[in-house]
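1. dropping a prediction and its sequence here:
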Amino acid sequence: MTITTSIPSARRVRRLPDRETSDRLALHDLLDAELVGHLAVAVDGVPVVVPMGYARVGGHVVMHGSTGGGFALRAASARTPVVFAVTALDGLVYARSLFDSSMNYRSATVQGVLEIVPDDEADAALLALSERLMPGRTAEVRAMRRKEVAATRVLRLPLDDVVMKQRAGGPSEEEGDGEDHSTWAGVVPLERRWGAPVPSGLTPAGAPVPESVIALTTRASPSATLDEASARTA
């Protein structure tokens, strides 16, 4: 499945172009597995990069900011092009030379213009973002107050102009490459897991750990998809 057919050639992968992929499902897997991306924009001629929590909702990356300011909201209002980047490190590749050593990874850069989510869609998009970051937590806490909603602006970036690059597998090696094969070479995978919950200072001793936290910390991976939410709010 093709991500887009309109990416200018200047933004195509030049070095090791065989690692570029246009597989839409691979893109969704990456975006659904990660929690933080980096949003970049030029502000008064100076590049600014900020890490932001996000969710993929259908064909968009959704994030939120304050109505009181922030470069993301200003960029959306001014229709300034931005770039949003997400990277997953899957392992380190140990070759028999430092030059040939590498990483296994998946990365995507999305270029476009941020959109302010319309008011009639903002609540659903904000709920999808919350459920992506802390699944099930919404049902355990109080509803957002009107003042809090008014102070929050939901933004989205369409997944129309995307370049994705990835590497998997072991080091490059051949039987007759002249290397000393008694030197170990291979891959050290990187695995992630959630740690034991730590209660806040004002949480009473013995307070039960909520179901959302138990579910999160017992999952094998931080990844989760929002396909159902995507279908509702795209």
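-> Ah, there it is.

2. CA only for contacts and neighbour counts going forward, please
-> Fine.

3. can you list the buried residues in the longest helix seen in the chain?
-> Taking DSSP state H as the criterion, the chain has its longest helix at helix 119-133. Residues 122, 124-126, 128-133 are the ones in helix 119-133 that count as buried (16 or more other Cα atoms under 10 Å).

4. second one coming, line it up with the first:
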Amino acid sequence: LVLARSAYNHSVNYRSVMLLGRARLIADPAEKETRLKNFVEGMFPGRWDRLRPMTAYEAKATTVLAIEINEASAKIRSGPPGDPDEDLMQDVWAGVLPLETRTLPPIPDARGSVATPPEYLTRFKIG
């Protein structure tokens, strides 16, 4: 969070991406399963093969879309407040209050039989 010397100049440091293209429905069951597997494996390598197979109901209830990216743009805001020079003499604290997203230790489901988290959870990182 970026705190300036005036309310007008308060801001947020961020990263944003916009992807433009045409989405298409993945209707083929084999392709749908492959894409879902790639999604899960991309976050938690080794997990897909330990999961029970999807039921017919779950497969039908899950929509998978693919998008061919035609255009992309990114916006990034970083750094200190953008106060004008005349505000720099104000007796007000200004600066950046950093925030972070992080993982905490895994909490196992009390109803389960496997209490020790798998290795891919201890390696999981955000960002």
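-> That came in fine, so what should we check first? Values in this document were obtained by computation on a predicted structure and should not be read as measured data.

5. just the TM-score for the two chains, thanks.
-> TM-score of the superposed chains, computed with TM-score structural alignment, normalised by the length of the second structure, equals 0.76; 126 aligned residues with a Cα RMSD of 2.7 Å.

6. before we move on, the earlier item: which helices and strands does the longest helix of the first structure pack with?
-> If contacts are counted by 3 or more Cα pairs under 8 Å, 6 or more residues apart in numbering; DSSP states H and E, helix 119-133 of the first structure sits against strand 55-57, strand 60-66, strand 152-158, helix 227-233.

7. and the residue of the second structure sitting at the aligned position of Tyr105 of the first structure, how many neighbours?
-> Mapped onto the second structure by TM-score structural alignment, Tyr105 of the first structure lines up with Tyr14. Tyr14 of the second structure: 10 surrounding residues under other Cα atoms under 10 Å.

8. hang on, isn't Tyr14 of the second structure packed against Ile76?
-> Yes. If you go by Cα atoms under 8 Å, Tyr14 of the second structure and Ile76 touch, sitting 5.6 Å apart.

9. where's the aligned residue in the first structure for Asn38 of the second structure relative to Arg137 of the first structure, distance?
-> Under the alignment (TM-score structural alignment), Asn38 of the second structure maps onto Ala128 of the first structure. To Arg137 of the first structure, Ala128 of the first structure is 11 Å away according to Cα to Cα, to the nearest Å.

10. what's the answer for Asp160 of the first structure, then?
-> Counting by Cα to Cα, the gap from Asp160 of the first structure to Arg137 of the first structure is 31 Å.

11. kindly report the same for Tyr94 of the first structure.
-> Applying Cα to Cα to Tyr94 of the first structure and Arg137 of the first structure gives a distance of 41 Å.

12. name the residue in those two with the higher neighbour count.
-> Tyr94 (19 against 16).

13. returning to what we had before: so the match of Asn38 of the second structure touches Ala229, yeah?
-> Yes. Applying Cα under 8 Å, one finds Ala128 of the first structure in contact with Ala229, separated by 6.1 Å.

14. shared neighbours of these two, anything?
-> Val57 (Cα atoms under 8 Å, 6 or more residues apart in numbering).

15. trace Ile214 of the first structure over to the second structure, please.
-> That one, Ile214 of the first structure, aligns with Thr122 by TM-score structural alignment.
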